[in-house]
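Visitor: what shape does this take:
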Amino acid sequence: MINVGLGAAIGAVIRYIITTWWKRLKIDWPLATLFINITGSFLLGILTENFASNSPIMLLFGTGLMGGYTTFSTFNVELISMIDERRWRTLTVYLGLSYIGGTVAAICGLMI
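Guide: Predicted coordinates:
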């Protein structure tokens, strides 16, 4: 279990660094979350293909690191903000890119 906690802490720090860096660009679009979730899906696909689900490596990097790195909660907060601001086009594009992009990235990771 320490593997999972250690991995989650590292993943959260990496996510924080990426998000902080991206905010400096002052782009009014949730690119940081999209990037994090798609790259996380890809990396999790690679891990899933190569390690058993209960192996120490999978617990550290898959469950822990990727669990701390990717962010479903931020994704949902951003969607709710778009609904509140009536940014329907952005909402639709963001949903499509996130779900389709994440699925395609995971499949690509599984194929490596």
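Visitor: please make it C-alpha for all contacts and neighbour counts, starting now.
Guide: Fine.
Visitor: what helix or strand is the nearest residue to residue 62 once chain neighbours are set aside on?
Guide: Excluding the flanking residues, the one nearest residue 62 by CA to CA, 6 or more residues apart in numbering is residue 44, at 5.9 Å. Using DSSP states H and E, the element containing residue 44 is helix 31-50.
Visitor: tell me what that helix is packed against?
Guide: Here helix 31-50 touches helix 2-23, helix 67-69, helix 88-111, going by 3 or more CA pairs under 8 Å, 6 or more residues apart in numbering; DSSP states H and E.
Visitor: what comes up buried for that helix?
Guide: Residues 32-49 are the ones in helix 31-50 that count as buried (16 or more other CA atoms under 10 Å).
Visitor: next, the structure of the following sequence, for comparison with the previous one:
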Amino acid sequence: MTALLVFVGAAVGAVSRYLTDRFVRSRHDSVFPWGTLTVNVVGSFVLGCVAGTGPTWTALVGTGFCGGLTTYSTFSFETVRLLEDGRHRQALANVVVSLVAGVAAAAAGYLLTR
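Guide: Here you go, the predicted model:
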């Protein structure tokens, strides 16, 4: 049953990531990876909210949805691509903002629900 919860959550999360990225890209004419930053920060917040809940919510929302929504590999690849394009400041900003905002969002979600 737990694997099914993870599967359903991940399916919804992955589709949400795709749609969010498309929406954000349509609003920003920029090489900066705003879509990936958005889903990673939102996912961090949601995971902070469900941290410490029961195993059902953790499987469905924490592992499944947040796992499908967020993407470390795309964040890494987009940072490398910025570096290859000579956009060193944007690459550094992507790393710093992603880490700081992600941790802050997770903390905020956790504090909000405790």
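Visitor: TM between them?
Guide: After superposition, the two chains reach a TM-score (TM-score structural alignment, normalised by the length of structure 1) of 0.92; 109 aligned residues with a CA RMSD of 1.0 Å.
Visitor: contacting residues for the most centrally placed residue in structure 1?
Guide: By CA atoms, centre = their mean, the mean C-alpha position of structure 1 lies nearest to residue 37, the distance being 2.2 Å. Neighbouring residues of residue 37 of structure 1 by CA atoms under 8 Å, 6 or more residues apart in numbering: 69, 70, 71, 98, 102.
Visitor: and the corresponding residue of structure 2 for it, how far from residue 71 of structure 2?
Guide: The pairwise alignment with structure 2 assigns residue 37 of structure 1 to residue 40, based on TM-score structural alignment. As defined by CA to CA, to the nearest Å, residue 40 of structure 2 lies at a distance of 7 Å from residue 71 of structure 2.
Visitor: ditto for residue 27 of structure 2
Guide: Look at residue 27 of structure 2 and residue 71 of structure 2: by CA to CA, they are 20 Å apart.
Visitor: please apply the same query to residue 88 of structure 2.
Guide: From residue 88 of structure 2 to residue 71 of structure 2 the distance is 21 Å (CA to CA).
Visitor: likewise residue 99 of structure 2?
Guide: 13 Å.
Visitor: and what of residue 54 of structure 2?
Guide: 24 Å.
Visitor: how about residue 81 of structure 2?
Guide: 16 Å.
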